[in-house]
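Q: build me a structure from this.
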Amino acid sequence: MTPSASPASRLQAFHQGTVLPAHLLALTDGLKLDRGRMRALTRYYLDAGAGGVAVGVHTTQFAIRSHGLYEPVLSLVAETIADWDSADAFKVAGVTGPTAQAKGEADIAAALGYDAALLNVAAFKGASEDEIIAHCRAVAELMPLIGFYLLTEVGGIVLSRDFWRRFCEIDNVIGIKIAPFNRYRTLDVVHGLVEARAEGRVTLYTGNDDHIVLDLLVPFIVPRGEERVTVRIRGGLLGHWAVWTLSAVELYRRLRAAQESDSVSSELLALDSIVTDCNRAIYDSQNDFRGCVPGCHEVLRRQGLMVQTRCLDPQEVLSPGQLELIDQVYRDYPEMNDDAFVRENLDRWLA
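A: Reported below is the predicted structural model:
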């Protein structure tokens, strides 16, 4: 086993930008934690070149908490990363609920060696932004914090530009996952970051599964007094990248190379609509994303990484017509999947 990379070196890699799949949950036919396939999923993400994983987030299913699976799942993933000689992997723990619950989850994550908490504030719907900021400060006292602007269709709440300024002023905030699937709200995060003068300390990650390519290509130019501040989204923390992860890593490397050379081809720009079209099917956009997690499960089931598509919540199922749409993107964009990579390595990951 390789020696553990230091927290400082992992944090530096996070700030440079990387691919962070939002880890899915492998369940048996009886809807129990499938430890073998859960380990295989983690190994798949790491071998595909991801810089780490996010666990206990939306795609891991929020219901793991009510099923007593939060700590077992986080523990299993952390153990798998250590055993797979991936000491440099950046581990993000999803943290949610009222302040007492969120602090309890952060304590668990910190004890298991996670590097940061991705804080979901959906439980504060109807609360004032002052209350939400106080909540964020309380959790930030326990471990480094990544903000999470979650789309409203899956429980997120609208947060103002001023909220994001105040959030970025919290000392232990290291990043923000921007995932409102809304360009205006994405701009609010960027402007709040710049107003807080935190662009050198807080790193932006895209979670906008409908706009992945352009988020990672297009710079934001934000006025601040007489200045014009250039900000870029440096990485992706995405449920969409929890499937076809090898292809996602390859795409990310191409996008970062284009960022650094300041030269973007029309072919690369055209990938924005292709990736979004794939996400339309897998994430079930036509049904307000109700089938997004089962859609990801279906891709992994076809590859053999999962045995079935059901979720802990019996209401969370594939939508009518979603299977046909997934079939269609497989036909239309065969270059986007990583089925061959999975076939070559599946037995080793399941061992």
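Q: C-alpha only now, for contacts and for neighbours.
A: Will do.
Q: mind listing the strands for the stretch 51-200 of the chain?
A: Assigned strands in the stretch 51-200 of the chain, in chain order: 52-55, 90-95, 116-119, 145-150, 173-179 (criterion: DSSP state E, counting those that start in this stretch).
Q: turn the ones you listed into a markdown table, including distance to residue 62.
A: Shown next, in a markdown table, are the strands of the stretch 51-200 of the chain (distance: least, CA to CA, whole Å):
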| stretch | distance to residue 62 |
| --- | --- |
| strand 52-55 | 10 |
| strand 90-95 | 9 |
| strand 116-119 | 13 |
| strand 145-150 | 13 |
| strand 173-179 | 17 |
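Q: what's the burial count for residue 26?
A: Around residue 26 there are 29 other residues, counting by other CA atoms under 10 Å.
Q: ok, it - contacts?
A: Residue 26 sits next to 33, 34, 35, 37, 38, 41, 306 when contact means CA atoms under 8 Å, 6 or more residues apart in numbering.
Q: let's see this one next, to set against the first:
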Amino acid sequence: MENKLTQELHQLLNNGLVIPATPTALTKTLDLDEKRQRALLRYYQSSGAGGLAIGVHTSQFEIREIGLYQPILEIGKEELDAYGAKNGKTLFRIAGVLGKTEQAVKEAGIASDLHYHAALVSLASFRDTSNEELIEHCKKIAEIIPIIGFYLQPSVGGRLLDADFWREFSNIQNVVAIKIAPFNRYCTIDVVRGVAESNRSDEVALYTGNDDNIVADLLTEFKIPVNDGIVKKRIIGGLLGHWAVWTKKAVELFDEIKHSNPLDVSELLTKGVKITDSNAAFFDSRNGFKGSIAGIHDVLIRQGLLESNHTINPNERLSPGQKKEIDRIYEIYPELNDDLFVAENLDNWLR
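A: So this is what the prediction gives:
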């Protein structure tokens, strides 16, 4: 596959997209539940998502340990190919890539061979590595496939990355976007400043991964002083684990934000607080995000998209009281869920 994005794909990414970070459907014996995996992907496509991210944190990084990384990417390719052939529409395809350089290069090669458009590069395996070494690692991956930076919050395995890193990262020619997900306003500004100060500030798209601050991220225009001028940047879309559930409503919200005017902002920010409250329950913020993947699974089980809450890591479980918190969210914010949409289409997705 050509290792550069076409103009059409660049434009697609830079127009701003809803990109769910997809979970992995497993049986109780930790085998891939292919039927439900395909149903999940069909749900996201039918909801109006503009892309899919597969093999990422929400997919469980541990899929690599039990040989499921390539199989779920293959299923993703098949479903995306079928959707494109039927609808004449391209969805942006992202594959998660992680590990030290040898593993990451291998995964990038798999993703490229399967015609994924870009790789979301996790640097969680590099705990104390210098910026220079990280940049060299990223350059090697960028030789194979366009790359998207990933600022993963430290509480779930990420590491701190300063503005200097993001400036040099953005200067890599095949960097196409950055997912900003530190769950920290200071760190978020570091990313935006690094991109603004780079030589490619107009070429690198910013996507929120801050599930705790989705609406405000999407509404904010950053104005960064650079030399004698001001560089303006917006976070133009989202690549989010939170959008792995209630996706139809997420697409509607994103469309509302894109077409909002200044008079709409107050009401949108109010809705944003409800979404953050929901995310606190889904991602188990009160317990240091220990139940984040299990919380996403719990909502998908309620909707019938997943059958049971199985994870590879035995510590990935609902925390005490987390299910009650999700019950609370369902009760007080019924307007946020897309249960009816799922119920009307589930049999077709599970065919």
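Q: could you get me the TM-score between them?
A: Taking TM-score structural alignment, normalised by the length of structure 1 as the basis, the two superposed chains have a TM-score of 0.96; 344 aligned residues with a CA RMSD of 1.1 Å.
Q: that older thread, still touching in structure 2? Go through the contacts of residue 26 of structure 1.
A: Using both residues aligned by TM-score structural alignment, their matches' CA atoms under 8 Å, structure 2 keeps these contacts from the contacts of residue 26 of structure 1: 33, 34, 35, 37, 38, 306.
Q: switch those residues over to JSON lines; also include distance to residue 205 of structure 1 and neighbour count.
A: What follows is these, written out as JSON lines (distance: CA to CA, whole Å; neighbours: other CA atoms under 10 Å):
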{"residue": "33", "distance to residue 205 of structure 1": "29", "neighbour count": "17"}
{"residue": "34", "distance to residue 205 of structure 1": "30", "neighbour count": "17"}
{"residue": "35", "distance to residue 205 of structure 1": "29", "neighbour count": "18"}
{"residue": "37", "distance to residue 205 of structure 1": "28", "neighbour count": "22"}
{"residue": "38", "distance to residue 205 of structure 1": "25", "neighbour count": "24"}
{"residue": "306", "distance to residue 205 of structure 1": "27", "neighbour count": "23"}
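Q: what is the nearest of the contacts of residue 26 of structure 1 to residue 104 of structure 1?
A: Nearest to residue 104 of structure 1, judged by CA to CA, of the contacts of residue 26 of structure 1 is residue 33 at 21.8 Å.
Q: per the alignment, residue 40 of structure 1 corresponds to what in structure 2?
A: The alignment partner of residue 40 of structure 1 in structure 2, by TM-score structural alignment, is residue 39.
Q: ignore what I typed, I meant residue 168 of structure 1.
A: So residue 168 of structure 1 corresponds to residue 170, using TM-score structural alignment.
Q: circling back: of the kept ones among the contacts of residue 26 of structure 1, closest to residue 8 of structure 1?
A: When these are compared for distance to residue 8 of structure 1 (CA to CA), residue 38 wins out at 27.6 Å.
Q: do I have it right that the closest one meets residue 23?
A: No. The pair residue 38 of structure 1 / residue 23 is not scored as a contact, 9.2 Å apart, by CA atoms under 8 Å.
Q: what do we get in structure 1 for residue 112 of structure 2?
A: That one, residue 112 of structure 2, aligns with residue 110 by TM-score structural alignment.
Q: where along structure 1 do the helices fall?
A: 7-16, 35-47, 70-83, 99-111, 129-140, 161-168, 183-195, 212-217, 245-261, 266-282, 292-303, 322-332, 339-350 (DSSP state H).
Q: now the ones you listed in TSV, with distance to residue 228 of structure 1?
A: Listed next are the helices of structure 1 as TSV, based on distance: least, CA to CA, whole Å:
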stretch	distance to residue 228 of structure 1
helix 7-16	22
helix 35-47	38
helix 70-83	41
helix 99-111	37
helix 129-140	27
helix 161-168	17
helix 183-195	10
helix 212-217	18
helix 245-261	18
helix 266-282	25
helix 292-303	38
helix 322-332	41
helix 339-350	44
